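Undergrad: Fold the following for me, if possible:
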Amino acid sequence: MDIFTIEYSGTSFESWANLGDDIQSLAAQKLLPYVSGGVSREELTCTKKTGVLSMNGYFLGGCEWPPAPAIEPFFFAFHVTPGSQAKICSPAGVEYLKQFQPIGCRDRGTMELMQAHGLEAFYSKCVTLTLPRRATAPVNGKVFMVGLSKGGISAVPRAIRKKAVLVDQAKLRLPSLSPKAKEMISQELLDTYAREASLVITSKIHCAMPCIAMGIPVVFLYDEKCKDDYRVGIIADLVGINYIGESWFAKVLGNRLRSRRIDWAPVSKDIEAEKSAIRAGYLEAFERAAQRYQARNKVAA
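TA: Next comes the predicted model:
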């Protein structure tokens, strides 16, 4: 039996990469007994591969849906964007999902969407939260500012900002990166955070969650105009969200005032019990899919 994870390859990724996508698949690979390869999110409907597919990740408006019938999916840490709801929750899409209930959802917004369409769904949280906690924190660690907007940068105190390492893991501009290369870069980035970071300040959920899992203190900044964004609800549950503005006034003065209410020296979050529950839930979902796949192929034989 082949086991696959979602692969972020194809025309949409020819000249850039969002390592947050690849980190989600990398986290799944660390939990599965083995991985045979990837199935491109852009080729779900037409893939010739057969086997079990981990459907953790971010499914947006351009995704292909539903997956080819030879694929046996399992849904855990599944996220549906507003732009993809019409496709994934169409009558045909809902009938497809019914075959694989319960649907484990990365956030409450996706869970409520599934439930509104009569599907059995639960809040699974994200597989990136299962990454191992680092053994020790660095003695003279660095502050990493990851994926911050101009508004976010203006909220960071100057004493912190002038010494921080700037990273943008969501907009890696390199042509023709293979999935394997992106996986290697993603792992190196995670290793760098674990080895060197005393604090991570970010607006990227797939920087925040891996760092929380690894025992790194995190400050999460987010645009106040996006308070209804259900993607980040999971961060609110873990470490809280500090909302900042993106207007001219906010960048000049407003965010400095907000900054005074932010704890810039947070302690790391202990989520080991939660991590164990997520890991167990993911493996249970995988085992159900593996049993379905084996039973289906036994009948076919």
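
Undergrad: When you work out contacts or count neighbours from here on, use the C-alpha atoms and nothing else.
TA: Fine.

Undergrad: how about the helices in this protein?
TA: Secondary structure of the chain by DSSP state H: the helices cover 19-31, 85-88, 91-98, 108-116, 150-155, 158-161, 179-196, 205-213, 233-238, 248-249, 255-259, 272-300.

Undergrad: could I get those helices as a markdown table with mean neighbour count and distance to G61?
TA: Shown next, in a markdown table, are these (neighbours: other Cα atoms under 10 Å; distance: least, Cα to Cα, whole Å):
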| stretch | mean neighbour count | distance to G61 |
| --- | --- | --- |
| helix 19-31 | 22 | 15 |
| helix 85-88 | 18 | 8 |
| helix 91-98 | 15 | 13 |
| helix 108-116 | 19 | 14 |
| helix 150-155 | 22 | 27 |
| helix 158-161 | 12 | 36 |
| helix 179-196 | 17 | 21 |
| helix 205-213 | 24 | 19 |
| helix 233-238 | 15 | 20 |
| helix 248-249 | 11 | 31 |
| helix 255-259 | 17 | 33 |
| helix 272-300 | 15 | 25 |
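
Undergrad: Following up with a second sequence; could you model it the same way so I can compare the two?
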Amino acid sequence: MQILALKWLSNNIGDDVQTIAVMQHLPRVDAFVDRDHLSQYDGPPAILVTNGWFLEKLENWPPSKNIRPIFFGFHVQERAKPTIAQHAEYLKKHAPIGCRDRATVDFVRSLGVEAYLSLCSTLTFEPPSDRAPDSIYLVEADENAFTRRFRKNHGLKLRTISHRVAETPTDVRLAFAKSMVETYGRKAALVVTKRIHCAMPCIAMGVPTVFIGPKTDRTSVVEEIGLERRDPWHPITRPFAPRISEIPAALDISGVKTKIKADLQARIAAALA
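TA: Model (predicted):
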């Protein structure tokens, strides 16, 4: 049985972070397949951890019959729900459907398909052994998140990062994503971000994290794991939003992480057996 992993044509390196998170738990990867063109796969029979945000190319669902999907960390965007619903039998065939968020769980169950909250593989990263934090990372955020006193006195390097990427080959994207996650794990004393696939790896690695992204079904996972969401960048509330005055304590999700790892690894092993 071949083993596939997802590749992405988006401009968001967070998509690739999801792939490297899954690859931690695979014995190997034989080939990469484009998330939005899974119906076009014509290689040998293969398993695929089908994680992430679906679906951009609605006409390309469901995936090829040569792909045996392991639905884990699955999220269905609103405009894709009618297409997914038309193929409920496909989901039933490959149940249970592990979903990233409760909204997707509810949607899949409404189709008469077994589903559960798997959360996301990006919560399984481990902290590097050489962790030596010396910087604050603003990932698509800015210094207005902090009080003036904190900006003046925190004594750490301040680094501004974007998860936007130009069109590049898959191997380059994956290497960049892996390097970025490792850098956060080694060097970040604090990460402030609106990117969910920046926040979740950092939380998993024990990095103090402030998430300022919009509240949506897709990002509700942060509440599921107990992280307080802040939104100082909303154009209406920004002038009145509380600023970060100190580095918060890191969130301990060791129990959740262990459960996600065991679940994903068991499903991969069963698919390969």
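
Undergrad: Give me the TM-score for this pair.
TA: TM-score for the superposed chains, counting by TM-score structural alignment, normalised by the length of structure 2: 0.90, backed by 266 aligned residues with a Cα RMSD of 2.0 Å.

Undergrad: ok, back up a step: closest one to D223 of structure 1 among the helices of structure 1?
TA: helix 150-155 (8.0 Å; Cα to Cα).

Undergrad: name the helices or strands packed onto that closest one?
TA: If contacts are counted by 3 or more Cα pairs under 8 Å, 6 or more residues apart in numbering; DSSP states H and E, helix 150-155 of structure 1 sits against strand 218-223, strand 242-244, helix 255-259.

Undergrad: try 6 Å
TA: For helix 150-155 of structure 1, the packing partners by 3 or more Cα pairs under 6 Å, 6 or more residues apart in numbering; DSSP states H and E come out as helix 255-259.

Undergrad: what's in contact with the helix it packs on?
TA: 155, 244 (Cα atoms under 6 Å, 6 or more residues apart in numbering).

Undergrad: got TSV for the helices of structure 1, with distance to K227 of structure 1 too?
TA: Output for the helices of structure 1, formatted as TSV (distance: least, Cα to Cα, whole Å):
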stretch	distance to K227 of structure 1
helix 19-31	21
helix 85-88	20
helix 91-98	28
helix 108-116	13
helix 150-155	15
helix 158-161	25
helix 179-196	27
helix 205-213	14
helix 233-238	9
helix 248-249	19
helix 255-259	16
helix 272-300	25
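
Undergrad: for the ones you listed, which one sits closest to P138 of structure 1?
TA: helix 179-196 (5.8 Å).

Undergrad: Specify the stretch among the helices of structure 1 that is closest to V139 of structure 1.
TA: The nearest among the helices of structure 1, by Cα to Cα, is helix 179-196 at 8.9 Å.

Undergrad: Mean deviation, that closest one versus structure 2?
TA: Compared with structure 2 after the fit, helix 179-196 of structure 1 shows a mean deviation of 0.8 Å (mean Cα distance after the TM-score superposition for structure 1).

Undergrad: Identify the residue spatially nearest to the residue nearest the centre of structure 2, adjacent ones excluded.
TA: Geometric centre of structure 2, nearest residue: H197, 4.1 Å, by Cα atoms, centre = their mean. Leaving aside its sequence neighbours, H197 of structure 2 sits nearest to G14 (Cα to Cα, 6 or more residues apart in numbering; 5.0 Å).

Undergrad: What separation is there between that neighbour and L264 of structure 2?
TA: 20 Å (Cα to Cα, to the nearest Å).

Undergrad: What does L38 of structure 2 correspond to in structure 1?
TA: Aligned counterpart of L38 of structure 2 in structure 1: L44 (TM-score structural alignment).

Undergrad: check contacts around that match.
TA: 64, 67.

Undergrad: if we go to 8 Å?
TA: Residues in contact with L44 of structure 1 (Cα atoms under 8 Å, 6 or more residues apart in numbering) are 63-68.

Undergrad: how near is it to Y96 of structure 1?
TA: Taking Cα to Cα as the measure, L44 of structure 1 falls 13 Å from Y96 of structure 1.

Undergrad: What of L60 of structure 1?
TA: Applying Cα to Cα to L60 of structure 1 and Y96 of structure 1 gives a distance of 17 Å.

Undergrad: Next: E120 of structure 1.
TA: E120 of structure 1 is 13 Å from Y96 of structure 1, where distance means Cα to Cα.

Undergrad: just T5 of structure 1 next, same as before
TA: Counting by Cα to Cα, the gap from T5 of structure 1 to Y96 of structure 1 is 19 Å.

Undergrad: try M214 of structure 1
TA: Distance from M214 of structure 1 to Y96 of structure 1, counting by Cα to Cα: 36 Å.

Undergrad: With R296 of structure 1 instead?
TA: Taking Cα to Cα, one finds R296 of structure 1 at 16 Å from Y96 of structure 1.

Undergrad: for I216 of structure 1, same thing?
TA: I216 of structure 1 is 39 Å from Y96 of structure 1, by Cα to Cα.

Undergrad: For the nearest residue to I160 of structure 1 once chain neighbours are set aside, give me its contacts.
TA: The shortest distance from I160 of structure 1 to any non-neighbouring residue, by Cα to Cα, 6+ apart, is to V143 (7.4 Å). Counting by Cα under 8 Å, 6+ apart, V143 of structure 1 touches 160, 163-165, 197-201.
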